[in-house]
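Colleague: sequence-free structure coming up:
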């Protein structure tokens, strides 16, 4: 009986922040997959185990959640003053497509480490002991990220005592700077991080009525609404929403209408093919609640509560890019995020999410009536879980 042999492709499986993904060096991919296109997408789908009508990704590296159905391609940077080009692919679980429309902030924490270990950073720039500053070009959104990676005895340090809510074990801290994170290339706002031109809009959504919404392009396009306006408290855990088909349909309806208003899509039907962006999130004033780990998050510990959905499901913690959007919006007086945190000017915010808390800082300023943000800062961690080869059938791409 004829059969198609499997092919081996060098790859590394890495946790970055509260996500996991399969990392590749561009040079290691099969030649026809080194360029964007169908062959590359089919390869990544097969590596992850998608599309899977069972929703389990059993025959691939994916973990059957938006946080674990991710791929990364890295190459030495072609941009001046950058070390590595970082391309992120969010792989759909049950559908045959890879969404290239945005970044993954969590996996950004692993890019610097992988780039150093994979020989993509000039060895002369890597200290024997100390912090290696890796300058990353985020190719999906054409932005710069600076990763500060700890190095011990000439090698990336992965273990440490930094604890990140949503990750079970401690690891080494990696500080990330998202420079000029506002995405000014999309929407109708004429270059503004607020594509509608407003800090708060009245968003009409059939079946929901008119909701107050802050729609921002920073880190990743994100739509914020008030929790109480849609019947929630902002303290919900995953089971409260992900098992409710009507709730998920409501959020997708809200997300699609927000995407249309932001100018990210031209008609509502396009939202189904753009699952990764925009994100939808709801905010509430600080409230005491029990996190998914069983730990009590006290209202006095946080500035506000935020819950966000990714790829149609409530996220177990917080997407890194959405955290950038939260920090940026919190720094701008008058947004729904800022108002939920008590209003006024602030350079940093600590918010509660389903797994615990996260602090993110942002430097925002207003000039000529336009808000700009120079950078957002937060700490994550990263750890290599496995390295070697992935195998896929030779006819799968």
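Modeller: Yep, that arrived. Just so you know, these numbers come straight off a predicted model, no measurement behind them.
Colleague: Please count neighbours and contacts with C-alpha atoms only from this point.
Modeller: Fine.
Colleague: ok, residue 282 - contacts?
Modeller: Residue 282 makes contact with 224, 225, 226, 227, 234, 306, 307, 308 under the criterion C-alpha atoms under 8 Å, 6 or more residues apart in numbering.
Colleague: one more time with 6 Å
Modeller: 224, 225, 226, 227, 306, 307 (C-alpha atoms under 6 Å, 6 or more residues apart in numbering).
Colleague: this is the comparison structure:
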């Protein structure tokens, strides 16, 4: 006889241009409160992966990298922090969860969830104004500060802040990524793991490309759009409908990961599909975004397109935006050069859904570049809350 379903308290939230299923650690079944196979199997079943049909019909996932996400939150174990944030990127067509990086978009929802679910000390929550939530990002060992608007003692979710890639306006949540360069597990703590602002990345069978390899927000490989046959104005279908192009991007990503010291051999890239990201940049030019809105050349500093979990992202990953802002602030990187070069503290870049502004404070100290923080605005909203149900024997 098959095991009956069990129900687990959960909240379905949008954060930035992503959405995912949020859990309090203590609400998970005991076997899933620790890292390991039981936790992974449970979350895979929640999302509906692996799904050979690529639809997530039998789960909460949305069958894209932006919507196949899980978050586990708990009261922080770190001094001067409110909440520990653990992110799992769920693969769609295979039984795999990548725990190697953060989701910057869902970070915008972490503060709201933490406040509403008793993870923030009540004494630190204002009746009105902004609540400063101190987040420990457990995947990468970094501090993030979320400024969450409050009205009448409740999280304010509605508002007039518009975010390209999100259909409806909502309340603005400002996010500060402190010291976003690499942690010890991601390239030994170096922002530029090769020591260079620009490298020659040799990819056998494809070519040699100029590349900026940076650890900030999330490990990211930047190449010039023109060097790989693109303009930087491409929308999703232009890339995602081209199987040969996706295979080339994955090969470039794998060789870049080796050069960054994240893996030892390209065969290991499949086991960390979430990181590093690969993106291509170009100088500004006008284009029509996926919504049909025209983005004028005069509105942006550069164009950026990025891939996530093997597909071109419909907007921009929040962590990749941190990498973009950081690289743009450092003269000589490919991102900085695409934006016109020189010193800058913020850029507005064009992505498939529109534009995004991100700022970063970078400085060169004793010949080494450092970045103290990157800042961007996002929004978040609870979509549904209650219980998610899964077969009791799935984990």
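Modeller: Cool, got the structure. Only a predicted model underlies this, so the values are computations on that prediction, with no experimental measurement involved.
Colleague: Check whether the spatially closest residue to residue 28 of structure 2 that is not a sequence neighbour sits in a helix, strand or coil.
Modeller: Spatial nearest neighbour of residue 28 of structure 2, chain neighbours left out: residue 8 (6.6 Å); criterion: C-alpha to C-alpha, 6 or more residues apart in numbering. Under DSSP: H, G, I helix; E, B strand; the rest coil, the three-state class of residue 8 of structure 2 is strand.
Colleague: how many other residues sit next to residue 8 of structure 2?
Modeller: 17 (other C-alpha atoms under 10 Å).
Colleague: Compute the distance between the equivalent of it over in structure 1 and residue 384 of structure 1, please.
Modeller: In structure 1, the residue paired with residue 8 of structure 2 is residue 9, using TM-score structural alignment. Counting by C-alpha to C-alpha, to the nearest Å, the separation of residue 9 of structure 1 from residue 384 of structure 1 is 17 Å.
Colleague: Kindly report the same for residue 362 of structure 1.
Modeller: 29 Å.
Colleague: now do residue 71 of structure 1
Modeller: For residue 71 of structure 1, the distance to residue 384 of structure 1 - C-alpha to C-alpha - is 14 Å.
Colleague: More neighbours: which of these two?
Modeller: Between residue 71 of structure 1 and residue 384, residue 71 has the larger neighbour count (other C-alpha under 10 Å), namely 26 against 15.
Colleague: Now do the one helix or strand the more buried one maps to: which elements does it pack against?
Modeller: Per DSSP states H and E: residue 71 of structure 1 is located in strand 70-76. Judged by 3 or more C-alpha pairs under 6 Å, 6 or more residues apart in numbering; DSSP states H and E, strand 70-76 of structure 1 is in contact with strand 19-25, strand 84-91.
Colleague: Tabulate the ones you listed in a markdown table, adding columns for distance to residue 216 of structure 1 and mean neighbour count.
Modeller: Shown next, in a markdown table, are these (distance: least, C-alpha to C-alpha, whole Å; neighbours: other C-alpha atoms under 10 Å):
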| stretch | distance to residue 216 of structure 1 | mean neighbour count |
| --- | --- | --- |
| strand 19-25 | 23 | 25 |
| strand 84-91 | 21 | 26 |
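Colleague: Of all those strands, which one is nearest residue 397 of structure 1?
Modeller: strand 84-91 (15.1 Å; C-alpha to C-alpha).
Colleague: with structure 2 superposed, average distance for the next helix or strand after the closest one?
Modeller: Per DSSP H and E, strand 84-91 of structure 1 leads on to strand 98-99 as the next helix or strand towards the C-terminus. When structure 2 is superposed, strand 98-99 of structure 1 averages 0.4 Å from its matched positions, counting by mean C-alpha distance after the TM-score superposition for structure 1.
Colleague: The very next helix or strand once past strand 98-99 of structure 1 to strand 84-91, inter-axis angle?
Modeller: Using DSSP H and E, the helix or strand that follows strand 98-99 of structure 1 in sequence is helix 105-117. Between helix 105-117 of structure 1 and strand 84-91, the angle comes out at 140 degrees (axes from the mean of the first three to the mean of the last three C-alpha atoms, to 10 degrees).
Colleague: mean shift of the strand holding residue 71 of structure 1 relative to structure 2?
Modeller: Strand 70-76 of structure 1 versus its aligned partner: 0.2 Å mean (mean C-alpha distance after the TM-score superposition for structure 1).
Colleague: contacts for that strand?
Modeller: Under C-alpha under 6 Å, 6+ apart, the answer for strand 70-76 of structure 1 is 21-26, 84-91, 120.
Colleague: residue boundaries of the helices in structure 1?
Modeller: 38-48, 105-117, 238-242, 245-262, 320-330, 336-340 (DSSP state H).
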